[in-house]
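> this is the structure alone, sequence omitted:
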């Protein structure tokens, strides 16, 4: 994820309070279950696992209305670059988890979260795992083990139907070289 971009998009929507209200209304989440101070997730934010599950379900339905799914907008573990690139990357599990991580090393004495969708031989399952007050690396190990255990209980991991499409994202004030050798600075 790009925290800078998340903050700018949040600003365009009216700031963290407005983002929270949009999420609360669209996903039918009680205000006390989704309280954010930043649009990026950095800092002290309070979201319950139940609220995150409702958000995932709402998001999945909205994507389906637009003929999309989670693999179109979130990283696929073991395949895409990012925080899930090195997770679930065995031949057995690669491509079977799509999700979003969250990591705060200092807030609440260490926070790690993982939410998304897993694919098993018996179908797909949404999941939310929030850990706090401990070692982020241990939390990640626990998350990996729990997801793998669930997949095992449901017949084993199965790769999602997914076609990797690499995107080259550039922020303002970057140099772009075009094929005809012109150079332009985005501002």
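Happy to help now that I have it. The structure displayed is predicted, hence computed values, not measured ones.
> C-alpha only now, for contacts and for neighbours.
Fine.
> show me where this protein has its strands.
Ranges of strands within the chain are 34-35, 46-47, 97-104, 111-120, 123-132, 175-177, 183-185, based on DSSP state E.
> and the last one, what does it pack onto?
Read that as strand 183-185. For strand 183-185, the packing partners by 3 or more CA pairs under 8 Å, 6 or more residues apart in numbering; DSSP states H and E come out as strand 175-177.
> in JSON lines, list the strands of the chain along with distance to residue 8.
Shown next, in JSON lines, are the strands of the chain (distance: least, CA to CA, whole Å):
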{"stretch": "strand 34-35", "distance to residue 8": "18"}
{"stretch": "strand 46-47", "distance to residue 8": "20"}
{"stretch": "strand 97-104", "distance to residue 8": "18"}
{"stretch": "strand 111-120", "distance to residue 8": "23"}
{"stretch": "strand 123-132", "distance to residue 8": "25"}
{"stretch": "strand 175-177", "distance to residue 8": "21"}
{"stretch": "strand 183-185", "distance to residue 8": "20"}
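> can I get these in TSV with distance to residue 149 and mean neighbour count?
Putting the strands of the chain into TSV (distance: least, CA to CA, whole Å; neighbours: other CA atoms under 10 Å) gives the following:
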stretch	distance to residue 149	mean neighbour count
strand 34-35	29	20
strand 46-47	25	14
strand 97-104	13	21
strand 111-120	11	22
strand 123-132	13	17
strand 175-177	45	12
strand 183-185	49	11
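> take this one as well and set it beside the first:
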């Protein structure tokens, strides 16, 4: 089995192509994964890119491959769980996130995870508290902080009495919400399902 990893400079160039939305980023990352199939950083980049271009089944496989290679890759585990959550796979998302509970109490991902669990329960006050704590602790991943701020912004919109989300629900009682929830867990996301679907599957 190949054990060598991609050098940091090449990895950084691939990540930069992805961040810039370069048309050749997908092919470049795919080629690196072929060359370094056991580098979980590359399969994580590949998974994120696949989400961005809408190849969700392939993204699922790339995330699973990443965690098979590096079960303790905390950011990849969080993002895979978020991907599952926004896809309506609530129970699976919570299962994937489980090992993150072993992170230190002060780790920003613990706070993000606690906020996501509150979101599943429609505990919006808890979401805000945990996300704000995560943002204050996270000094390494500003794109994730931006995602959390966007979620908080949309949360504020979602709970306003006369907001766009609320009007959508009033005009289409039950239809959209039911389509966003897995059949086996019809109440698992409730109000959070609409918020997450509107947010989409951005991954950083």
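Sure thing, it's come through. Everything numeric in this text was worked out from a predicted model, so none of it was measured.
> let me see the TM-score of these two.
TM-score for the superposed chains, counting by TM-score structural alignment, normalised by the length of structure 1: 0.30, backed by 93 aligned residues with a CA RMSD of 5.2 Å.
> to residue 142 of structure 1, which of the strands of structure 1 lies closest?
Set against residue 142 of structure 1 and scored by CA to CA, these come closest in strand 123-132, at 9.3 Å.
> which neighbouring elements make contact with that closest one?
helix 49-65, strand 111-120.
> what's the angle between that strand and helix 49-65?
In terms of direction (axes from the mean of the first three to the mean of the last three CA atoms, to 10 degrees), strand 123-132 of structure 1 departs from helix 49-65 by 140 degrees.
> got the contact list for strand 123-132 of structure 1?
49, 52-53, 56-57, 108-119, 139, 143 (CA atoms under 8 Å, 6 or more residues apart in numbering).
> and stretch 30-50 of structure 2, how far apart are its ends?
10 Å (CA to CA, to the nearest Å).
> surely residue 85 of structure 2 touches residue 93?
Yes - at 5.5 Å, residue 85 of structure 2 counts as touching residue 93 under the criterion of CA atoms under 8 Å.
> quick revisit: using a markdown table, lay out the helices and strands packed on strand 123-132 of structure 1 together with distance to residue 17 of structure 1.
Formatted as a markdown table, those follow (distance: least, CA to CA, whole Å):
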| stretch | distance to residue 17 of structure 1 |
| --- | --- |
| helix 49-65 | 16 |
| strand 111-120 | 22 |
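> residue 147 of structure 1 is nearest to which of these?
That would be strand 111-120 among these, by CA to CA, at 7.8 Å.
> taking strand 123-132 as reference, get the angle to that closest one.
170 degrees.
> now residue 175 of structure 1: how far from residue 4 of structure 1?
Distance of residue 175 of structure 1 to residue 4 of structure 1, computed by CA to CA: 19 Å.
> how near is residue 137 of structure 2 to residue 115 of structure 2?
Residue 137 of structure 2 is 14 Å from residue 115 of structure 2, by CA to CA.
> these two: which has the busier surroundings?
residue 115 (25 against 15; other CA atoms under 10 Å).
> wait, isn't that one in contact with residue 133?
No - at 9.4 Å, residue 115 of structure 2 and residue 133 do not qualify as touching, with contact defined as CA under 8 Å.
> what about residue 65 of structure 1, how many residues nearby?
Residue 65 of structure 1: 10 neighbours (other CA under 10 Å).
> what's the spacing between it and residue 58 of structure 1?
11 Å.
> can you check residue 97 of structure 1 too?
Taken as CA to CA, the span from residue 97 of structure 1 to residue 58 of structure 1 is 19 Å.
> again with residue 101 of structure 1
Counting by CA to CA, the gap from residue 101 of structure 1 to residue 58 of structure 1 is 18 Å.
> next: residue 3 of structure 1.
For residue 3 of structure 1, the distance to residue 58 of structure 1 equals 22 Å [CA to CA].
> those two: which has the busier surroundings?
Neighbour comparison, residue 3 of structure 1 and residue 58: the larger count goes to residue 58, with 16 against 13 (by other CA under 10 Å).
> isn't the more buried one up against residue 25?
No - counting by CA under 8 Å, residue 25 is not a contact partner of residue 58 of structure 1; they are 10.7 Å apart.
> among the strands of structure 1, which comes closest to residue 11 of structure 1?
Nearest to residue 11 of structure 1, of the strands of structure 1 and by CA to CA, is strand 34-35 at 16.1 Å.
> now for residue 56 of structure 2, how many residues are close by?
18.
> list the contacts of it.
Applying CA under 8 Å, 6+ apart to residue 56 of structure 2 gives the contacts residue 50.
> re the thing from before, quick one: which of the helices and strands packed on strand 123-132 of structure 1 is nearest residue 185 of structure 1?
Closest approach to residue 185 of structure 1 among these (CA to CA): helix 49-65, 33.9 Å.
> what comes up buried for the closest one?
Neighbour-count burial for helix 49-65 of structure 1 flags 49, 51, 52, 53, 54, 55, 56, 58, 59, 60 (criterion: 16 or more other CA atoms under 10 Å).
> quick check, nearest of those to residue 153 of structure 1?
Of all the buried residues of helix 49-65 of structure 1, residue 153 of structure 1 sits closest to residue 53, with 20.7 Å by CA to CA.
> residue contacts, residue 194 of structure 2?
By CA under 8 Å, 6+ apart, the contact set of residue 194 of structure 2 is 165, 176, 177, 180.
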